[in-house]
Each structure stands twice: as structure tokens, then as C-alpha cells.
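Visitor: Here is my input; please provide its structure:
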Amino acid sequence: MLSQRIRELKPAATLEINAKRLELIDQGREIINFGVGEPDFDTPEFVRRAAQDAIDHGWTRYTPVPGVAALREAVASQVSKTRGVGVDASEVIITNGAKHALAQALLARVDRGDEVLIPSPYWVSYPEMVRVCEGQPVAVPTSAADRYKVTPSTLEPFVSPRTVGLILNSPNNPTGAVYQRDELDALLAFAEENDLWVLSDEIYEDFVYDGVFASAWTEESRRSTMLVSGVSKSYAMTGWRIGWLVAEPGFVKQLTRLQSHTSSNATSVSQAAALAALSEDGRSFCHSMLDRFRHRRSRTVELLGAIDGVVVEPPQGAFYVFCDVTGVLERPGAPSTSQELCLAALDRAGVALVPGEAFGVERALRLSYACSTANIEKGIEALRRYFDELS
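Guide: Now for the predicted structure:
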């Protein structure tokens, strides 16, 4: 017999589409994958070499549960530089990817019946993580009109005596929204006024195209804010599974206690690779990748914006475009939901997309431009032809 928390866990809304995509590939169909949430670049050679050196020198045993000292210090140094707030290694725990950090933070913060505010559209795992902790996720709707951002006034109606925390994600998956410094400061002040902790997922911190990155980790908020990031996106290291959480030392100590009973340390070889990534060579790689993504973003927005019935809010960050497809779904020959539309587009156009339902929003879809410009142009043209057939 499975536990109730597992029985109630919802499967990812992308599973049906991904299964169909793999089926079509097995049949010999060419599928352009706009659903993937990872850079299409190889992990830098100097990072791979560092991992090999670690293996060759026997660095394959247990490490301290919160991570090797050198990596914790490197993360603390990077966060200090990028946030302008001094961070000590005692405020850092290394985890098995950013997702692991998020899940552990919620396990440490959420009790049965606690409510957690989550701006919608949201990354697919946030609500389910809260439910696993026996908490109640509370979706706070946003729209293209407000650039998919929440404000204190939009959060206020959703606060109850059971509300304990707020999850923020900037740059955002799936919308590409990026909060500015003044917007974040207002949200942090709201959280303090309502005695809420803030869990800030900043995994896309290096993918900002308009303006500059702003963090929820500030001198004023550091006692109630947990910052999560990692190497997956910035250094094309999704499979290496290294993330981290930055918080006040007492909380990190308690997370270390939790992690000691679950995963123990993050993979030793991956920690060596991450340490190499957090170098000047790593920053150069990241800047080069950002330039490529900036061009792809412009081309993607241009092509999607030219399709009748598709409304595009140009993303400020990350590497996704979130589209309103109400105009397409209202056509006589169209499917009735964006989930069905994405399944049909996969079959008819050979294009894999993620429906808005996966992110808590109907009549929308997410497209990742983490692929070549040639595939972007080819895939969106195929999508346009399919949508035109629905008229």
C-alpha cells in the first residue's frame, strides 16, 4: 500500500506528450523538441577535465554532508560578488541539484496544513513539493498584462492565518519574467510584514537579457530568505546534479541534519566539476552562451509574434517563451485545450511543446529556445502551417 502523499502526487502534465514524442521518434519521425529545459551546449571541456582529474586522484569517497569546504567557499564568494552581500561558507549547503535544495527547504519549513504562496504560472514541481510536505500550495494568478509578476497588492487577498511562506522564481520558468530591484524589495517587505519566509529559486540568474539580475537575498532579508541556485543552467551541467542553498547558518545546520538522513553528500566528482565551473573560465563560458541565447530569443519572439492567434510576451530572462494561444484554440477546427493542442502539434507538425496546464494556466504553451536557430526557424514554421490549417 502506498502512502497517501504518494497516491495524491500528480504526474507531470508533460508525461503524455513526452511519451508520444518518443513513440514518434521510434517510428522514424523527426521531432523538433521545444520542450527541453536545458541548454543544448556541452559541458565545458575544462569542467569535464576537472572531473576526470578528481577520479584519477581518488576523489571518489564520501565528502562532508554539506559539501567540500572549497566548493562552499566558492559559492559563498560568488553569491557575495553577485548580490553585494557578504556570505560565509557556513551559510551554504551543497545539494544534489537545485531541485533537491528546494525540496529540502520545504521539508524543513512546511508543516501539515501550512499554506505557501506560489505565483502562477509556476514551475511544475513547486505545488507538488508543498503537497509532499502535507502543505497547501496557494496559486496567485498573474497575466501578460502585469508581465507575469506578483505585487504586494496581488498577494494580499491570498494571505490567511495559515500562510507561512512565498516561493519566488526570477528569472522565471515558464514565463521568462524578471523582477527588478524595487519590485523584489516591495515583495520582501510584504513578506516581513506578514511574517513569511521566502524561498527564492534563482537557477536562471545568468540568463537576463533586459536590465540586470536582482536577487531576493539582501542584507535586510537574509534571516528569512533562502536562496537556491546551481550549475545546471549557467554552465550546461544539468546531468551533474549540483545545486546549493544559501541561508542563515542555523537553518543550514538543520538542513545538513536532514540531508545526512537522506542523500548524504552530493556526488564528490560532480562537486569537483562544479568547483572548476565557478572560475573565470566558467564566467566566460556563461557570457558566450548568453550571447547565443539572446539572438535565439529575438528570433523566436519575432517568428511566434507573426503567427495569427498567438500572443507573445517577450521574455526578459531564462530561455523560454510563454505564449497565449486563445486565438488559436477559438478556431473552428482547433482542439479544446492547450494540452490537446500540443499533442496535435506534435503529431501534425513534428514539434514538441509544453502546454500551459503543466504550469497551472490554460490556453497557453511554453516553448524553449534552447536549440539551434535553424531548428527554431524550422519548428516555428511547421507550427505556423499547422495553426493555419485550423482556420
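
Visitor: Only C-alpha atoms from now on, for both contacts and neighbour counts.
Guide: Fine.

Visitor: hang on, isn't Leu9 packed against Glu134?
Guide: No - if you go by C-alpha atoms under 8 Å, Leu9 and Glu134 don't touch, sitting 10.7 Å apart.

Visitor: Between the two, which has more neighbouring residues?
Guide: Remark: of Leu9 and Glu134, Glu134 carries more neighbours, 18 against 13, as counted by other C-alpha atoms under 10 Å.

Visitor: Spit out the contact partners of the more buried one.
Guide: When contacts are counted by C-alpha atoms under 8 Å, 6 or more residues apart in numbering, Glu134 touches Arg5, Val110, Asp111, Arg112, Gly113, Asp114.

Visitor: Among those residues, which are located in helices?
Guide: Assigned to helices by DSSP state H, the following of the contacts of Glu134 qualify: Arg5.

Visitor: next up, for comparison:
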Amino acid sequence: MLSKKALNISPSPTLAISAKEKQMKSEGIDVIGFGAGEPDFDTPDHIKEAAIKSIEEGFTKYTPAAGIPDLKKAISAKLKKENGLDYNPTEIVISNGAKHSLDNIFAALLDPGDEVIIPAPYWVSYPEMVKLNDGIPVYIETNSTTCFKITVDQLKETLTSKTKALILNSPSNPTGQVYSREELKKIAKFAVENNVFIISDEVYEKIIYDQVEHVSIASLGEEIKKITAVVNAVSKTYSMTGWRIGYTATPQALATAMGDIQSHLTSNANSIAQKASLAAITGSQDCVEVMRKAFLERRDYMVNRVKEIPLLDCLTPQGSFYLFVEVGAALGKSFRGEVINDVDQFAQCLLTGYQVALVPGSGFGSPDCVRLSFATSMENIQEGLKRIEAFARELS
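Guide: Now for the predicted structure:
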């Protein structure tokens, strides 16, 4: 009964782990969760107040499909001030989260058989979105020796006559690594020379550490800007994951097509959440810095602690709130009579044996790693890593 397209889609491993964790907690089991892909802070008060005001003023009807003018103008001004990007508000499309923004892009760009280059490790939904829109995901493997970043030589080897686009995610989920300006310049040159469209996912741009610079590849010149879609959201920056507001900045023709597609599939993004997002983007950014500093403290503790644990290793993430931990040395070891053959089994044994939930790297295209989120309290982090160390020391 189901379509081949539906049968070809893999479930999200992050959501699966979260569901298992919640189930165990509902049964009274003390589980420490490192799976969360959202800040553990509440949405700042001034943002919530803007939403309440919009309800009280009756702003609860349809809006233009591509977003309210005030929010589009605010995003345009934000991109100019913070990213050095000039976009007309008509080139901005507001959607129901960055996932929806990405889906709009793929729907507007891809014809059956078009190839989309996806660096691995990758965010779990990229390949599935490409497949749902009749494209073919093509992977470039990376590892810790290159800080999980692709090179132009790899791009040249992967390029075919069917290559349509390349996804860049910087800062990265799951690795936390950030492409430098010089690295992006080389990628931009390749993209322009080969007419490869860039989809630049920048949702973690403000969660960044150690004076590392976030650079939007579209800011590197008019030629690359013409073949780039910038994707962002309020979700991670302002702890607004449930509000579901993402946005894109693209060439006008693509923005128009995406707005038309969205008008038929979902109409506008939530009107109240759009008003809240306007307050987030135009209001004080102090709340962002408070969260960033807390994430930085947690990151430093986790990196130092993980490096003390046998069989585990990690790079220091430059952005996001994830630690991507290499556990390849633990594979092949035994846990209470059971041989751990892969990272999925590693995660399962850790969850059942020591009640710690994390996300196996298999869903990210990385069979030797696991992802730990530090979007949780320091107390949870300390206890969770204590349990992980006990688990690692028990392996034989």
C-alpha cells in the first residue's frame, strides 16, 4: 500500500533515542539523557511576552504565505548587519522551522535523479529530505584528521554531470566543527566554476566558541551568492525549538518558487510564532550570550572529562552544543557477555546497563562515533560521564 518513496525513508535515530529515554523515565528509571537536540533553557521572557501580546491583539489569522513583512524586513537587516549579506525582504521566506525551509529548497531545486553532495557526518534528515524530493544523496566521507570537513579535491572526485547541489552545515551538527573563511573560499570557487548550488545551513551560527568566526559562504562574493540558499532559524539561538520558525535567504526566483510551494502545502508559518521571532531578532541579544557561556562551560568540562575515559576520544567542538565522540576502540569489546559489534549496540548496552542515552553515529553516517549533547545541566553531565566511564572500564 505504501509508496516506494515512503518505504525508502529511515526513521530519525535522534527521535528514537529520545522516545526510548522518555519511556524508561516514565517507568521510574533514572536515565541521564545526552540525546537532546535543543537548548535546555526556557524561551526568554521578552519573546514569550511578544507572543502573548499578539494573541491579545488578535493576530491569530492567516499571514502572507512567505511570512509577515516586518519579520522579513528584520531578517534582511540582521543578515546585512551580522553576516554582510544584502537580501531584499522579498528574497526571504519564513517557514515552519528550518526543516521546512530545507524541504522547500529541495522541492524547488531538484528534478528526479539530481544528485546532492552531503558531507558525512551529516545531520540525519538531509539524506531523507533529498530522497523525498526525488534526489539522490551522494556522500563524502570525512574523519577527525580533517576535523570532519571536506576538501575541494574530494568535491572534484565526487562531481558528476548530475550534481545539482552541495549541503554545507557550519557550525556542524553533529561534529561542532566550523569551516574557516579560507576553506569556504575554496569551496565557493569550486561551486561557481562547476555551477553547484550551495545549501548553507547556519542554524548554529551564534552558538560558537574560542573567537572562532562564523562566515556565511554567500558573503564571499556576488557569484557565489547567486547560487546559494542561506538557511537559518530562531530555534537553537533563542531556545525556540517548539515555535517552529525557520527562514531562508535566496535568489529571487528560488524564493518565489519556495513561497508558491509553501502556499499550497502549509500556507504561512504560525502567526503568533512569527511575532515572537520578530521580538527575538530585533530585541536584546543578552539572552543568547547567557546561553552560549553556559554551553561553553559545559563543553570544556565534557571535552576534558571524555579524554580521561578509556577507549573514547573527541575533538573540541568550535560551535553547536554537541560533542562527537569516537568509540571505535570500544567496538569488538564485550559487555556482560555480549560483543559490541557497532555503535548502535554500544548505545543500547550503555542505555540498558548504565541508564545513559546518547545518539549512535550510524544515523549521521559515522559508524565509529556517538553524539552527546551538552544542552543539559552540569549535574546531568557530571553524573552521565561518570556512568559512561564505568561502562567503558567494564568492557573487556
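
Visitor: Type out the PyMOL command that picks the buried ones from the contacts of Glu134 of the first structure.
Guide: Buried subset of the contacts of Glu134 of the first structure, written as a PyMOL selection, criterion 16 or more other C-alpha atoms under 10 Å:
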select buried, resi 110+114
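
Visitor: which of the contacts of Glu134 of the first structure line up with contacts in the second structure?
Guide: On the basis of both residues aligned by TM-score structural alignment, their matches' C-alpha atoms under 8 Å, what survives of those in the second structure is Val110, Asp111, Arg112, Gly113, Asp114.

Visitor: Contact partners for the closest residue to the fourth one other than its chain neighbours?
Guide: Distances taken as C-alpha to C-alpha, 6 or more residues apart in numbering put Gly135 closest to Gly113 of the first structure, at 4.8 Å, once the chain neighbours are dropped. Each residue near Gly135 of the first structure by C-alpha under 8 Å, 6+ apart is listed here: Val110, Asp111, Arg112, Gly113, Asp114, Glu115, Val116.

Visitor: Distance of the closest residue to the third one other than its chain neighbours relative to Arg181 of the first structure?
Guide: It stands for Arg112 of the first structure. The shortest distance from Arg112 of the first structure to any non-neighbouring residue, by C-alpha to C-alpha, 6+ apart, is to Glu134 (4.7 Å). Distance of Glu134 of the first structure to Arg181 of the first structure, given as C-alpha to C-alpha, to the nearest Å: 33 Å.

Visitor: gap between the helix or strand containing Asp281 of the first structure and the chain center?
Guide: Remark: Asp281 of the first structure resides in helix 280-305, with elements defined by DSSP states H and E. Taking C-alpha atoms, centre = their mean, to the nearest Å, the mean C-alpha location of helix 280-305 of the first structure is offset from the chain mean by 17 Å.

Visitor: dump the residue contacts of Gly356 of the first structure.
Guide: Pro121, Ser338, Gln339, Glu362, Arg363, Ala364, Leu365, Arg366.

Visitor: and the residue nearest the centre of the first structure, what is it in contact with?
Guide: Centroid-nearest residue in the first structure, with C-alpha atoms, centre = their mean: Asn173, separated by 4.9 Å. By C-alpha under 8 Å, 6+ apart, the contact list for Asn173 of the first structure reads Tyr122, Trp123, Ala318, Tyr320.

Visitor: Which ones among these map onto strands?
Guide: Those of these mapping onto strands are Tyr320, per DSSP state E.

Visitor: circling back to that earlier point, which of the contacts of Gly356 of the first structure sit farthest apart?
Guide: With distances taken as C-alpha to C-alpha, the most widely separated pair in the contacts of Gly356 of the first structure is Pro121 and Gln339, at 15.0 Å.

Visitor: Buried ones from the contacts of Gly356 of the first structure, can you make that a ChimeraX selection?
Guide: Buried members of the contacts of Gly356 of the first structure, defined by 16+ other C-alpha under 10 Å, are picked up in ChimeraX with:
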select :121,338,339,362,363,364,365,366
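
Visitor: Columns distance to Phe293 of the first structure on top of the contacts of Asn173 of the first structure, output as CSV?
Guide: Listed next are those as CSV, based on distance: C-alpha to C-alpha, whole Å:
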residue, distance to Phe293 of the first structure
Tyr122, 22
Trp123, 20
Ala318, 9
Tyr320, 10
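
Visitor: overlap between the contacts of Asn173 of the first structure and the second structure?
Guide: The contacts of Asn173 of the first structure retained in the second structure, by both residues aligned by TM-score structural alignment, their matches' C-alpha under 8 Å: Tyr122, Trp123, Ala318, Tyr320.

Visitor: which non-adjacent residue is nearest Gln355 of the second structure?
Guide: Nearest residue to Gln355 of the second structure, sequence neighbours excluded (C-alpha to C-alpha, 6+ apart): Val31, at 4.7 Å.

Visitor: since we're on the equivalent of Val354 of the first structure over in the second structure, how many residues are nearby?
Guide: Aligning on TM-score structural alignment places Val354 of the first structure opposite Val359 in the second structure. Look at Val359 of the second structure: counted by other C-alpha under 10 Å, it has 28 neighbours.

Visitor: and Val359 of the second structure, what does it touch?
Guide: Val359 of the second structure sits in contact with Pro13, Thr14, Ile17, Phe34, Gly35, Ala347, Val370, Arg371, Leu372, where contact means C-alpha under 8 Å, 6+ apart.

Visitor: host element of Gly86 of the first structure?
Guide: With DSSP H and E as the criterion, Gly86 of the first structure is inside neither a helix nor a strand.

Visitor: Cheers, nothing more for now.
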